[in-house]
Structures are given as C-alpha cells and as structure tokens.
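*Asks:* model the following, please.
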Amino acid sequence: MDGRAVLVAWNEGRLYAVMTVDGGSVTTNSITRHQVVPGAFEGVFQSGYGVGGGPRVSLVMEIDTETGKIKKGTFITARLTDGNTNALLVPQIGFSNGRIVLRAVAAAWPPGAGTSYVRFPNISDADRIEDAFWLRYEMELDFSRISKADLLQSTF
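*Replies:* Below you'll find the model as predicted:
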C-alpha cells in the first residue's frame, strides 16, 4: 500500500484523516480498494488519482471509528498542462462554518472551486512562492465540492 497518513483530525464526533498517495494505487492491497466502505468515493470532488503516476497527491477522508474503514473521501491533485496528475500536499486541516478547511501546496496547476477538477482560474507561474502554489480550500463535509479556493500570497 502506498498511502501515508499525514494528518488526523476530530470534529463533532467524526474522525478525519489526510493521506498521501503516489500513482499506482490499483492493486487489491491499495488504498482505493482495501478497507473502504462501498460507495466511499462516489459523488465526491475527485474519485481517484487521475492520469499518470508517480507524483504524491492527497486523499482527504472520514474514517469510520468503529471499523477503521474509509467512510467517505476524495482525492485532491494538481495537474500538468497535459492533464497528467501532479503533486498536491495538504499539511494542515481544520474546520470552520460546517466545512473542512485545508491548506495545500501544489507543484503544478491546482484545482479551483467546484464539484470536479477545474484549473484554478487566473493564475500563472508568477503566482508561485518557493516554486509552488500555496492555497486555502474550504470543502463540504460530504467531500462533494470545493466551496472556496484561495491562492495565498505567502507560505504558512
């Protein structure tokens, strides 16, 4: 399994986690197939890793506290100009106004707000800080959409 737990958070009786995943999670032992409640990746922002392989991306999820299985979750990736998946890491998670708040760092074009990946609007390489895009996201608790996406002007 190529998943690495990086964050755990507790909010209103629910357990959330952020893991990183490298490309290639397709075997029966991978995070997308093992210890997952059926339907956990349906109706979410991004149901899988995407195209290409290798870059580390983030998987944000709710964990069933009784079974330890992934109850619901979404992948969050950046993309290269050719559409291939690229690195996006989530080093901070929190909660505000009934939403999940994520701070993220993307190596390539990060997603903007919406129900699926759409390149963050009106950004260019000039918006990079230390060769990366630094972002703040607000996501619905059911992982169905990024409700708000902000490009940060400084690191955190």
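*Asks:* please make it C-alpha for all contacts and neighbour counts, starting now.
*Replies:* Noted.
*Asks:* quick one: contacts for Val90?
*Replies:* Val90 makes contacts with 18, 58, 102-105, as judged by CA atoms under 8 Å, 6 or more residues apart in numbering.
*Asks:* just those residues: which are in strands?
*Replies:* If you go by DSSP state E, the contacts of Val90 have 18, 58, 102-105 in strands.
*Asks:* export those to TSV and tack on neighbour count and distance to Met139?
*Replies:* What follows is these, written out as TSV (neighbours: other CA atoms under 10 Å; distance: CA to CA, whole Å):
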residue	neighbour count	distance to Met139
Val18	26	13
Ser58	26	14
Leu102	21	8
Arg103	21	11
Ala104	24	12
Val105	24	16
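*Asks:* to check against the first, give me the structure of this:
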Amino acid sequence: MITLDELNRPWVVFHVNGDSGSSNYIRIKYDSENAFSNVYQPSYGMGGEADISLIARINATNGIMEKATFLSAQLSNGNSNTLKALAIGVNDRTVRVQAESAFTPPHVGNTYAPHPNAIQLGECNFFPIQIDLDIDLRKIETSRVFSMDQLLNGPYSAWHSNCERRN
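*Replies:* Below you'll find the model as predicted:
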C-alpha cells in the first residue's frame, strides 16, 4: 500500500513475517543507513512467524527507505504478534495507520506499552486499531482501539460493520 505526503514523498506499508523481518536483512537490501535509527520500533522484535507491519518513507528518486519503523502487537511474554496495517494516511505532522491486531496492540509512547483498552477480543477476533505516529516515526502519539459501535458508525474506518475490510 502506498500514499503521498504533502511534499509528494511516497510512504509505503510492507507486511513482514518472522522469516523476513530481520532488520539486518531489510537494511542490507532496501534502506539507507539511518532509516531505522531513532524510530519507535527499529526491528521485528522477539519471536517469529507473526505478520507485522513496516511503515516507511521512500526516496522517490532512488526507491530507498529514508525513514522506517516496524509496528507489532506483543504477547505477554514480549514476543511480537500480528499487527497488519490496512490503511495509511500522512500529513505534515502525522502518519496515521489503521490496522488489525491479533493480540495486545501498542499504546502511546516511544517504546511498546500495552494498550489499556485492548482487554478482550470482540466479535471480529482482532483489535481494530488506529495509530498516529509522529512524522519522524519516533513515537506513537495516539492509539485508539475501535469498538463495534464505532465500526458501525465510522465512515472513515478500514472495516465494515461485519468485520470485513473495506476495499
């Protein structure tokens, strides 16, 4: 998935799993030297097999990642778990991601903290979440877990009321 910011820079979302999520592999292949420096989540994290998201600003001239962070849910043992981004939007201060989280999604801050409103999976069997990162991808500024009522009444949501993804 791809979008452009106000300066016409491309921002992309990649989905990676435990087999391809090594920040070393991604660094060697696809990013500038400092793309993962001073960001919210600079690596896949512990564990494996979970599908997590990588959010990146791309240099439009050469296709190289200029700034990037991983986004994942986390199990109670600290291992990464699935957080799959479905939509991205960018303005001059914020990168907004709507995602499905299989376990406890992240809350606000510059390191992972469990979201206090992610208590029990609802009817969708995932946590529908909206995350706002600062434009430098250093911290999560807001993190909102949607209720079923919000999915029913939210025209800007990535989901329909029956939990299916919007196209």
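*Asks:* TM-score of the superposition?
*Replies:* After superposition, the two chains reach a TM-score (TM-score structural alignment, normalised by the length of structure 1) of 0.88; 148 aligned residues with a CA RMSD of 1.7 Å.
*Asks:* returning to that earlier point: and the ones in strands among the contacts of Val90 of structure 1 as JSON lines, adding distance to Gln153 of structure 1?
*Replies:* Below are those laid out as JSON lines (distance: CA to CA, whole Å):
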{"residue": "Val18", "distance to Gln153 of structure 1": "24"}
{"residue": "Ser58", "distance to Gln153 of structure 1": "22"}
{"residue": "Leu102", "distance to Gln153 of structure 1": "16"}
{"residue": "Arg103", "distance to Gln153 of structure 1": "13"}
{"residue": "Ala104", "distance to Gln153 of structure 1": "13"}
{"residue": "Val105", "distance to Gln153 of structure 1": "12"}
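*Asks:* which of the contacts of Val90 of structure 1 show up in structure 2 as well?
*Replies:* Counting by both residues aligned by TM-score structural alignment, their matches' CA atoms under 8 Å, the members of those that carry over to structure 2 are 18, 58, 102-105.
*Asks:* nearest to Tyr49 of structure 1, of those residues?
*Replies:* Nearest to Tyr49 of structure 1 among the kept ones among the contacts of Val90 of structure 1, counting by CA to CA, is Ser58 at 8.9 Å.
*Asks:* how close does the closest one sit to Ser124 of structure 1?
*Replies:* Ser58 of structure 1 sits 22 Å away from Ser124 of structure 1, going by CA to CA, to the nearest Å.
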